[in-house]
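*Asks:* Sequence unavailable; structure follows:
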């Protein structure tokens, strides 16, 4: 993920062995140091470490003198067309600097592949907690838990209220036909992954889900800036209480489109008490089942009250979300098979993607309701 300060020892590490080989593919430290010195001025202290919590674009933590920075770049190796567009991520965060949407401070963007072998950008590191696997102790009360959910959905509403033309994002996407293009895009991503993964096993249920989605795309929807990957572990909360959401990360899939796709994605990660076991435990936390957290329906009601947008076609939007997650998992699995990632979660996708396909089918069939 991005510029957050959730840094357990194993997540931010000096590489060795195979890790060192992968780290060397991610960054030429001498070239990066020269690039930063040319643009930010010399610094006596320079250190780079790999933040291993993300599962898509790669994140490097950089100490530059007394400044803590984050470098974001794509994973090494071939990627599906349009995936891992880090400069797109930079552009939207840069445009949002003076809006109500909290984002890290952007610093530099680079298209010169001679520096570290790919596009990359630099931003300031953000201090705070990301609620990935568990809640911090200071949030372990019903009042704080409810506020976590309210901050999460209120910030999503702020994203969707951005006057995108006024901040220079009027040409950032083409909102009409967004949902159809989403289904088409993620089906293409799946097909790219299947080119390699089908040699290991097939997932026919995903094709069924894709056909169902293609036949039921809502064509009349609101137009808004959409994040594309909005969920609890892509935001940071400031130290202290009450919970205050201070940064939204991971904008690589942002565009102009249907805001309900964002809401459906967020809901697909949110747990209610009594839900089935997660289809992908590596990606889906369960702590929000605890007393005090809002239910999915309560989050929807707050979103509707805040934005004036009615959440219709729930089965479509949540099934689309799980379909996209399955496609991402299949892309991860291909990269593992091709030796283009050291992420231990990638090989697990051999079995998790079929489980996600089954979950999408349950949503479609009404067996996993809102």
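*Replies:* Cool, the structure landed. Nothing here was measured: the structure is a model prediction, and the numbers come from that model.

*Asks:* all contacts plus neighbour counts: C-alpha atoms, from now on.
*Replies:* Noted.

*Asks:* is it true that residue 296 touches residue 268?
*Replies:* No. Between residue 296 and residue 268 there is no contact under C-alpha atoms under 8 Å: 9.1 Å.

*Asks:* Spell out which residues sit in contact with the closest residue to residue 45 other than its chain neighbours, please.
*Replies:* Once flanking residues are discounted, residue 45 sits nearest to residue 65: 4.6 Å by C-alpha to C-alpha, 6 or more residues apart in numbering. Contact partners of residue 65, counting by C-alpha atoms under 8 Å, 6 or more residues apart in numbering, are 43-46.

*Asks:* Residue 331 now?
*Replies:* By C-alpha under 8 Å, 6+ apart, the residues touching residue 331 are 189-190, 192-193.

*Asks:* name the element it belongs to?
*Replies:* helix 314-337 (DSSP states H and E).

*Asks:* how about that helix: buried residues?
*Replies:* With burial defined by 16 or more other C-alpha atoms under 10 Å, the residues of helix 314-337 counted as buried are 314-336.

*Asks:* Likewise for stretch 27-43?
*Replies:* Buried positions in stretch 27-43, judged by neighbour count with 16+ other C-alpha under 10 Å: 27, 29, 32-33.

*Asks:* try it against this one:
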């Protein structure tokens, strides 16, 4: 059985597509597993001459509220026009079809920069533009009038106390996994980091729409040059909250020359932006501040929160791998990698790994 077979009943999906998208006697369905995603599962679907992407939660148990594909579809519909996103083609909350909620999206043409840069971007101007596009698009997300597009406070999100809830939520999720995963090895420092974050929650910035998982490999660049973002992907964690949390998250995935060796393999941590032609983290922050008028204060907290969330997220992946619900070849590296990530989080909050 292939990964696609395990995640999608093709006959049931074909029936859904036939009823929802229409068909003729020559319409065929094909499904291909796309293994680059590390949260929700992503599959490429061809329905006749239409190229689509199917998003669904991973198999197995996961924390309550995680992997909400219907939420990300709603947000993409709302922000379309203000932020580049794929078109939402169809959504399904009928568990009789695939056993879970799922979404069908337009399949965009372009490149997601995961482990290397496209040759067409390998110039000083191209590399700088990649970083500038990344920051400028984040600023555009934070500039969305969320009330006007139907993402209202109280109905879509509860921004007051966002940072405190982030710390509490990820601490609760981590403690849900650790009794099982620490049977294999301990994750030193992680509880210390959680306590530091809880004790150092800053006064929040003016609330905006936040993406929740904004980083270089969650955007797609259009074909051609100069680099231009054609789609922001993976909106399942979006809500209303402190925009500097998004900035902190983006920054912990952006490497500068001279950074310590990454805790995880390059398949999980790209390193090409260490080249001198790419903007540094400080330059990205300066551009964000210029575009938004928002100063990046309390950076140890925001980057530390991001690093803490990465520990929780990767430990969840290790939990699924340990339970046999995930087959990505990178997951075994998490046994040693997550404790190293926790050590990095501790360095950030203690000021030993500066911006």
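*Replies:* The structure has been received and is ready for your questions. Since we're looking at a predicted model, the values are computed, not measured.

*Asks:* What does the superposition give as a TM-score?
*Replies:* TM-score for the superposed pair, counting by TM-score structural alignment, normalised by the length of structure 2: 0.97. Supporting figures: 350 aligned residues with a C-alpha RMSD of 1.1 Å.

*Asks:* coming back round to it: which residue in structure 2 lines up with the residue nearest to residue 45 of structure 1?
*Replies:* Using TM-score structural alignment, the partner of residue 65 of structure 1 in structure 2 is residue 48.

*Asks:* how much space between the residue nearest the centre of structure 1 and residue 235 of structure 1?
*Replies:* The geometric centre of structure 1, computed from its C-alpha atoms, lies nearest to residue 229 (C-alpha atoms, centre = their mean), at 4.0 Å. For residue 229 of structure 1, the distance to residue 235 of structure 1 (C-alpha to C-alpha, to the nearest Å) stands at 10 Å.

*Asks:* Ok, residue 340 of structure 1 next?
*Replies:* Distance from residue 340 of structure 1 to residue 235 of structure 1, counting by C-alpha to C-alpha: 27 Å.

*Asks:* ok, the two, which is more surrounded?
*Replies:* Neighbour count, other C-alpha atoms under 10 Å: between residue 340 of structure 1 and residue 235, residue 235 has more, with 26 against 18.

*Asks:* List the contacts of that one.
*Replies:* Shown here is residue 235 of structure 1, whose contacts under the criterion C-alpha under 8 Å, 6+ apart are 130, 245-249.

*Asks:* show me what contacts the counterpart of residue 256 of structure 2 in structure 1?
*Replies:* Following TM-score structural alignment, the counterpart assigned to residue 256 of structure 2 within structure 1 is residue 272. For residue 272 of structure 1, the contact set (C-alpha under 8 Å, 6+ apart) comprises 288-289, 295-296.

*Asks:* what's the helix or strand for residue 344 of structure 2?
*Replies:* Under DSSP H and E, the secondary-structure element containing residue 344 of structure 2 is helix 334-349.

*Asks:* which residues in structure 1 does that helix align to?
*Replies:* Mapped onto structure 1 using TM-score structural alignment, helix 334-349 of structure 2 covers residues 349-364.

*Asks:* how far is the matching stretch from where the chain is centred?
*Replies:* For stretch 349-364 of structure 1, the separation from the chain centroid amounts to 19 Å (computed by C-alpha atoms, centre = their mean, to the nearest Å).

*Asks:* Just the buried positions in it, please.
*Replies:* Buried residues in stretch 349-364 of structure 1, counting neighbours by 16+ other C-alpha under 10 Å, are found at 349-361, 363-364.

*Asks:* What lies in contact with it?
*Replies:* With C-alpha under 8 Å, 6+ apart as the contact definition, stretch 349-364 of structure 1 has outside contacts at 201, 203, 205-206, 209, 279-280, 315-316, 318-320, 322-323, 325-327, 329-330, 332-333, 368-369.

*Asks:* mind running it again at 7 Å?
*Replies:* 203, 205-206, 209, 279-280, 315, 319, 322-323, 326, 329-330, 333, 368-369 (C-alpha atoms under 7 Å, 6 or more residues apart in numbering).
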